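*Asks:* got a predicted structure here, sequence first:
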Amino acid sequence: MDKIDGVCESSGGDFVDLEMPLIRPERRSWSMEMVDMRIKNAIRTLCAAAMLALFGVVGTTGTASAAASTVYYVEFHGAQGKLDTNPGNGYESWIWAWNPNDYDMYIEWQYYGASGDKPSDYLHISPYGGTTGGNDTEDIWRIRLCYTSYDLQGYSHKYCSSWT
């Protein structure tokens, strides 16, 4: 019998496969200790990256703490509003609002020194994804979102979120 690439030819002319064991590299099994060690290493790496990011942010903003901005958010009936008390663009305040509803809404605000529930001013927010916003030369200290509903007798009723 002649051996040809792992196949033998018998005297009858038939070819017969030889059963040759496959030689494979040793396979490592994952023990729980290895898994725990890899998880711990991943956590250490993430913590180190987070600390670097934190110290990098603190280091860059620490010198500008006097100009730190306070941002307030409000959400009411799906609409969203935002107030930035120091936008860094030369204005005292910046407001923005978005309305996904099928009815008009308003973003109202009060300037510092205002009291009670009466807004100092407001902006209309169109329905169906309307947005509005702008800068203000005065300091705004709080915002809220409102809408007006009408009953069957035609009387209007104003509904508002809490002040931020």
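*Replies:* The structure has been received and is ready for your questions.
*Asks:* contacts and neighbour counts: CA atoms only from here.
*Replies:* Will do.
*Asks:* now name the helix or strand holding the closest residue to residue 149 other than its chain neighbours.
*Replies:* Excluding its sequence neighbours, the residue lying closest to residue 149 (CA to CA, 6 or more residues apart in numbering) is residue 157, at 5.2 Å. For residue 157, the host element (DSSP states H and E) is strand 156-160.
*Asks:* now residue 47
*Replies:* helix 32-61.
*Asks:* before we move on, back to that, check which residues of the strand holding residue 157 are buried.
*Replies:* When neighbours are counted by 16 or more other CA atoms under 10 Å, the buried residues of strand 156-160 are found to be residue 160.
*Asks:* here comes the other one, which I'd like you to weigh against the first:
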Amino acid sequence: MPKAKREPHLVSEKTSDLLRREEKARAGGGVERLAAQKAQGKLTARERLGLLLDDDSFEELGLLVEKRSSDFGLGERYLPADGVVTGLGRVNGRGVCVFSQDFTVMGGSLGLAHAKKICNILDLALESGVPVIGLCDSGGARIQEG
């Protein structure tokens, strides 16, 4: 069987695209919403995790997860990480699973993908035998998703 031809420029484009998507997702709800969060004296979801977890211990899961619904005007809206940061880290050297709701993305409201990310982190914690720490900053359920 012939080997697939590698085209370095395509790999480079795909890698660049992935890095751009990750950077955009890490920016949360955008400059204006982040400024509003700061004006209220609140930390962002990522800042809260940064203070909680040991340095350089956070491994994010689900960064590029996006909303599932397109009803009620959600179709064109970009909701980074669906409003919740999830992952693994360490607190005083002990492994933990964490989630931190991002109020800058639709008020941290809980949609289907958001809830699934939290359920996945709870399942991982149960399987791994580590505690879960949830940092909640949410307006509640996302009614647009039913």
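*Replies:* Thanks, I have the structure now. Just so we're clear, the structure is a prediction, and the values are computed from it rather than from any experiment.
*Asks:* next, the TM-score between them, please.
*Replies:* Here the TM-score for the pair of chains, by TM-score structural alignment, normalised by the length of structure 2, is 0.26; 67 aligned residues with a CA RMSD of 5.2 Å.
*Asks:* and the residue nearest to residue 149 of structure 1, how far is that from residue 8 of structure 1?
*Replies:* 96 Å (CA to CA, to the nearest Å).
*Asks:* follow-up on the earlier one: helices or strands up against the strand holding residue 157 of structure 1?
*Replies:* strand 140-150 (3 or more CA pairs under 8 Å, 6 or more residues apart in numbering; DSSP states H and E).
*Asks:* by contact count, what packs against the strand it packs on?
*Replies:* Using 3+ CA pairs under 8 Å, 6+ apart, strand 140-150 of structure 1 is in contact with strand 71-76, strand 79-84, strand 105-111, strand 156-160.
*Asks:* is the residue nearest to residue 149 of structure 1 in contact with residue 146, as I believe?
*Replies:* No: the pair residue 157 of structure 1 / residue 146 is not scored as a contact, 10.4 Å apart, by CA atoms under 8 Å.
*Asks:* got any residues that touch both of those two?
*Replies:* Common contacts of residue 157 of structure 1 and residue 146 (CA atoms under 8 Å, 6 or more residues apart in numbering): none found.
*Asks:* for the host helix or strand of residue 133 of structure 1, which positions count as buried?
*Replies:* Assigned by DSSP H and E, residue 133 of structure 1 belongs to strand 130-136. Within strand 130-136 of structure 1, the residues that count as buried by 16+ other CA under 10 Å are 130-133, 135.
*Asks:* how far away is the nearest residue to residue 99 of structure 1 once chain neighbours are set aside from residue 130 of structure 1?
*Replies:* Spatially, and ignoring its direct neighbours in sequence, residue 99 of structure 1 is nearest to residue 79 (4.6 Å; CA to CA, 6+ apart). Note on residue 79 of structure 1: its distance to residue 130 of structure 1, by CA to CA, is 10 Å.
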